[in-house]
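**Student:** Fold the following for me, if possible:
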Amino acid sequence: MIKGFELRRIAMPLVSPFRTSFGVELDRDVLLVRAVTDTAEGWGECVAMSAPLYSSEYVAGAAEVIKRFLIPALAGVPDADPRRTEAPFAKIKGHPMAKAAVQTALLDAWLREHGLPLAAHLGAERDRVPAGVSVGIMDSIPQLLAAVEGYLAEGYLRIKLKIEPGWDVAPVRAVRERFGDILLQVDANTAYTLADARHLAKLDPFDLLLIEQPLPEDDVRGHAELARQVRTPICLDESITSARAAADAIALGATSVVNIKPGRVGGYLEARRVHDVCAANGIGVWVGGMLETGIGRAANVALAALPGCVLPGDTSASDRYFRRDVTDPFVLDGGHLAVPTGPGIGVTPDPDALREVTTATEWIHV
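**Tutor:** Next comes the predicted model:
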């Protein structure tokens, strides 16, 4: 039986500012959710940003939705089986990141109770996953080249460059010319429109793995048209909000590869369905990142071990973002991260590290 939830806000300074087309992150205001049952407890992480820039969700709003709507919706649910959250949560429109945080905490608790690792529960087939790194927009190309050189020296197997109008062809050319035949892709975070198709086609000569979410998230038909005008494979991120959305995008020819972010689709159960829809249609997937702590990273690494995840994801080591994580750090080994093998998500927060960064806690009884 579910006893209640602890909502914990933590402040995680980033090693360096992370700039994208929707803003600059200097630190992470993170909402953690701890689910407590009669027999176990589990953790989930809300990946919403501090402001509604990447999506309509933001940290303070997610906390309010969890307190006022999601936790009360679980009253009467007989146990922590995360599948039992889907029907009551479906009545509450939107807020997938808030839902994912609560569902993941319950999933972690339920799996710990049964002694099962998340990776095995999802159907993972690997014990380690290749790691890529996402490189934010820089002040200059020399600064970008120095950053990429450092990440390659650390062993990252794939480089993703954030791009926006005015910062696209020139930095991509510079990285390709400097580092040769590395695995390279770009992420636009919806910064372009279909009118930019001819300009985006200038990226074709650089043999990129993909261009991620170049157009607005609701412009699926525009992505399908863009895919006919450029050679670089189109990858959808923000547009993929569910397995049904993935199926529709694939049917329209809007994407040939999909970035799965569990927080964006409402949790790891739906993320597995997105994976399965893509696999059934011959569409490769990879796991994106939202600057997660070790709690969210552990679950993402488990998802990235599924057979349909054919490209390195944004599953960077902990020290890419944080000097000290709230869990034992994820460490790069030969360009890979080990998949946690313990029950649940396979990691637990370090009490001292957690205490150091906590800004607020609240207990809500079910």
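
**Student:** make it CA atoms for all contacts and neighbour counts henceforth
**Tutor:** Fine.

**Student:** Count the neighbours of the residue lying closest to Ala304 once chain neighbours are set aside for me.
**Tutor:** Of all residues beyond its chain neighbours, the one nearest Ala304 is Val287 (5.7 Å), with distances taken as Cα to Cα, 6 or more residues apart in numbering. Val287 has 27 neighbours, counted by other Cα atoms under 10 Å.

**Student:** now swap in Arg221 and tell me
**Tutor:** The tally of other residues near Arg221 (other Cα under 10 Å) stands at 14.

**Student:** Confirm for me that it is in contact with Ala251.
**Tutor:** No. Using Cα atoms under 8 Å, Arg221 is not in contact with Ala251; the gap is 10.6 Å.

**Student:** which residues do these two both contact?
**Tutor:** By Cα atoms under 8 Å, 6 or more residues apart in numbering, Arg221 and Ala251 have no common neighbours.

**Student:** structure for this one too, so we can compare:
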Amino acid sequence: MRISQVELRDISLPLVTPFRTSLGSQDHRDALLVKVTTDDGVVGWGECAADSEPDYSPEYIDGARDVLRRHLIPAIAREGEVSAAAVGDVLSWVRGHQMAKSALEAAILDAELRTTGMSLAEAFGARRTELAVGVSVGIKDSIDDLVESVAGYLDDGYARIKLKIEPGWDYAPVEAVRGVFGDALALQVDANTAYGPGDVRYLSGLDRFGLVLIEQPFAPDDLATHAELASRMDTPICLDESITSARDAATAVRQGACTIVNIKPGRVGGYFEARRIHDLCLASGIPVWCGGMLETGIGRAANLALAALPGFTLPGDISASARHFATDITRPFELLDGVIALPTGPGIGVEPDAARLDEVTTAVELVETAA
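**Tutor:** Predicted coordinates:
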């Protein structure tokens, strides 16, 4: 397949409520969309998971746009004919920039599958048509606000609650939620690297709350402290920011740093690498789940297809569109009877609404790739 043009589109969507983690607070989701057009006029879409600031990872939107324009898109153009499965190898000479690579790969994959009429879930070999999903609950101003939010999400039908934690907001919110909603609630916590090696003993006390897992308490490169905490806790340790490739996942599991992996396609460089991590973990008996990055319907659709693979045995953070956006840029994904249905159309199965896309667009850049 030959790509004739790539569009880089910046958008900004207001969130229905601010989303606060240990890394900061967001009231908008600024995103970079990648649209490819083939010589045959077929269009594919991808979404870059990077944030505006390099806080969750070293990547950020302006940097992703720059490396796409200057290096990644020209590398694809030099290839002429390129398949989605080959994109990772073609771009491997560029170190890092996983989220930018993932967005370009996803757009090419979407276009390729639309050409064949096959859905992404079908192409990956998924058999499920709907998924139970969880929801991530940010840090609140008070325990009462938190309990009210959790109650609302449970009423909506979410299968699992994840609480964001940080020093000073950990034991009290977990104890409150567990006390109000009982031991049957599937409850997990996510620290987003907010703790240090000196907190191992402190965090091990979370064992008493019967959590599904504790996610990424320490720095991404600190596998040793994660392994130490794992040796002191019955609660499973899950890694997120530490996992940027299948090799990272294999190393973390081998060193005892985790027994669960959160797979985010953007963080690991694309959906093919995400599937490799899934396959590795499935063969090793390591449960995986699909994390979220406040994606629009474009990224959400692709994540649903990935999360339908058999190794994704824990509910992911692929919540309904209304969790974050009053009006998404695609048709909304809805939580009905506790599940979200996978798109069944070709490619990712959804397309942006042109009028809504124009409303939220802040910049557009076209990059010609035809010789």
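
**Student:** ok so, going back, which residue of the second structure sits opposite the residue nearest to Ala304 of the first structure in the alignment?
**Tutor:** Structural alignment (TM-score structural alignment) places Val287 of the first structure against Cys290 in the second structure.

**Student:** residues contacting Leu311 of the first structure?
**Tutor:** Residues in contact with Leu311 of the first structure (Cα under 8 Å, 6+ apart) are Pro130, Gly284, Val285, Trp286.

**Student:** Which residue in the second structure aligns with it?
**Tutor:** Leu311 of the first structure maps onto Leu314 in the second structure, by TM-score structural alignment.

**Student:** now do Gly42 of the first structure
**Tutor:** By TM-score structural alignment, Gly42 of the first structure lines up with Gly44.

**Student:** Give me the buried positions along stretch 17-31 of the second structure.
**Tutor:** By neighbour count with 16 or more other Cα atoms under 10 Å, stretch 17-31 of the second structure contains the buried residues Phe19, Arg20, Thr21, Ser22, His28, Arg29, Asp30, Ala31.

**Student:** Now the two most distant members of those.
**Tutor:** Across these, no pair lies farther apart than Ser22 and Ala31, at 20.5 Å, counting by Cα to Cα.

**Student:** And the contacts of stretch 44-58 of the first structure?
**Tutor:** For stretch 44-58 of the first structure, contacts defined as Cα under 8 Å, 6+ apart pick out 22-23, 28-34, 59-60, 62, 95, 97-98, 100-106, 108, 263, 290-292, 295-296.

**Student:** Comparing the longest helix seen in the second structure with the first structure, how large is the average distance?
**Tutor:** If you go by DSSP state H, the second structure has its longest helix at helix 98-116. Once fitted to the first structure, helix 98-116 of the second structure is off its aligned match by 0.4 Å on average (mean Cα distance after the TM-score superposition for the first structure).

**Student:** where in the first structure is the aligned partner of the helix or strand following that helix, by residue range?
**Tutor:** Scanning forward in sequence from helix 98-116 of the second structure by DSSP states H and E, the next helix or strand is helix 120-124. Mapping helix 120-124 of the second structure onto the first structure (TM-score structural alignment) gives residues 118-122.

**Student:** Pull out the buried positions in that stretch.
**Tutor:** Counting neighbours by 16+ other Cα under 10 Å, one finds that the buried residues in stretch 118-122 of the first structure are Leu118, Ala119, Ala120, Leu122.

**Student:** tally of neighbours for the nearest residue to Trp45 of the second structure once chain neighbours are set aside?
**Tutor:** Sequence neighbours aside, Ala107 is the residue nearest to Trp45 of the second structure in space, at 4.1 Å (criterion: Cα to Cα, 6+ apart). Using other Cα under 10 Å, Ala107 of the second structure is surrounded by 25 other residues.

**Student:** ok, Ala107 of the second structure to Lys101 of the second structure distance?
**Tutor:** Separation of Ala107 of the second structure from Lys101 of the second structure (Cα to Cα, to the nearest Å): 10 Å.

**Student:** one step back: buried members of the contacts of stretch 44-58 of the first structure into ChimeraX, please.
**Tutor:** Applying 16+ other Cα under 10 Å to these, the buried members can be selected in ChimeraX as follows:
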select :28,29,30,31,32,33,34,59,60,62,95,97,98,100,101,102,103,104,105,106,108,263,290,291,292,295,296
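
**Student:** The equivalent of Pro343 of the second structure over in the first structure: what's it in contact with?
**Tutor:** Under the alignment by TM-score structural alignment, Pro343 of the second structure pairs with Pro340 in the first structure. By Cα under 8 Å, 6+ apart, the contact list for Pro340 of the first structure reads Pro117, Ala119, Ala298, Val301, Ala302, Gly346, Val347.

**Student:** ok but the last one is inside a helix, no?
**Tutor:** I take that to be Val347 of the first structure. No. Counting by DSSP: H, G, I helix; E, B strand; the rest coil, Val347 of the first structure is not part of a helix but coil.

**Student:** show me the contacts for it.
**Tutor:** Gly294, Ile295, Ala298, Thr327, Asp328, Pro340.

**Student:** How about the secondary structure of the last one?
**Tutor:** By that I understand Pro340 of the first structure. Using three-state DSSP, the structure places Pro340 of the first structure in coil.

**Student:** what's the spacing between it and Ala302 of the first structure?
**Tutor:** 7 Å.

**Student:** tell me, what's touching those two both at once?
**Tutor:** By Cα under 8 Å, 6+ apart, the residues touching both Pro340 of the first structure and Ala302 are Ala119.
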